[in-house]
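J.: this one's sequence-less:
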């Protein structure tokens, strides 16, 4: 990405309006076509974690203890609690 002086491509009135918010700094203006995906959507990690968390919650509801889930899924007790309490 290269930097372009705002005065060379934007109307003067618009530059003055932007300067009310940012003076002498850099701002990033994404293209309209740029639709960023959320973390883990490209790799499938987000879906995997959602599925795993659902499994943890279902096992907890069926009687598994938090300590057992922690050992089974290799997560801390606190992480298991966060998953369970966020699903309630």
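T.: Yes, it's here. Computed from a predicted model, the values in this text were never measured in an experiment.

J.: For the rest of this, base every contact and every neighbour count on C-alpha atoms.
T.: OK.

J.: Run through who's touching stretch 59-75.
T.: Here stretch 59-75 makes contact (C-alpha atoms under 8 Å, 6 or more residues apart in numbering) with 56, 76, 77, 80, 81, 84.

J.: Just give me the closest of those to residue 48.
T.: Closest to residue 48 out of the contacts of stretch 59-75 is residue 56 (12.3 Å), distances taken as C-alpha to C-alpha.

J.: second one coming, line it up with the first:
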């Protein structure tokens, strides 16, 4: 986040109106919702977790236990079960779309 002086970027009328509410303090102005990237999009975290979850599902389908997967992926067994449940649901949705 870059600091910008309001005098340099705002029209004088808007600057005067803002000074009515806040003076000499930092003010964060968020991006509009439609321009914000979803969580993990920019950092690659979303893709990384999706790949991890796919690998968990593949290994579970090949016979690995939830306990072993939890140890290997440093997650709780409950987290592994949630991943598996979500992956099953995604598979069902994908297969119903292709039919």
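T.: Looks like it arrived, so ask away. Note that the structure is predicted; figures quoted are calculated from it, not measured.

J.: Superposed, what's their TM-score?
T.: Scored against TM-score structural alignment, normalised by the length of the first structure, the superposed chains reach a TM-score of 0.63; 64 aligned residues with a C-alpha RMSD of 2.7 Å.

J.: And the buried ones among the contacts of stretch 59-75 of the first structure, selectable in ChimeraX?
T.: Selection of buried members from these for ChimeraX, criterion 16 or more other C-alpha atoms under 10 Å:
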select :56,80,81,84
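
J.: Show the residue spans covered by the helices in the second structure.
T.: For the second structure, helices defined by DSSP state H occupy the ranges 6-9, 12-21, 45-61, 66-73, 77-98.

J.: will you turn these into JSON lines that also has distance to residue 37 of the second structure?
T.: Below are those laid out as JSON lines (distance: least, C-alpha to C-alpha, whole Å):
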{"stretch": "helix 6-9", "distance to residue 37 of the second structure": "24"}
{"stretch": "helix 12-21", "distance to residue 37 of the second structure": "28"}
{"stretch": "helix 45-61", "distance to residue 37 of the second structure": "11"}
{"stretch": "helix 66-73", "distance to residue 37 of the second structure": "27"}
{"stretch": "helix 77-98", "distance to residue 37 of the second structure": "22"}
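
J.: between those, which one is nearest to residue 33 of the second structure?
T.: helix 45-61 (18.7 Å).

J.: so how far is residue 6 of the first structure from the most far-flung residue of the first structure relative to its centre?
T.: Centroid-distance maximum for the first structure: residue 12 at 35.8 Å, with C-alpha atoms, centre = their mean. From residue 12 of the first structure over to residue 6 of the first structure the distance is 9 Å, taken as C-alpha to C-alpha, to the nearest Å.

J.: Ok, residue 86 of the first structure next?
T.: Plainly put, residue 86 of the first structure is 45 Å away from residue 6 of the first structure if you go by C-alpha to C-alpha.
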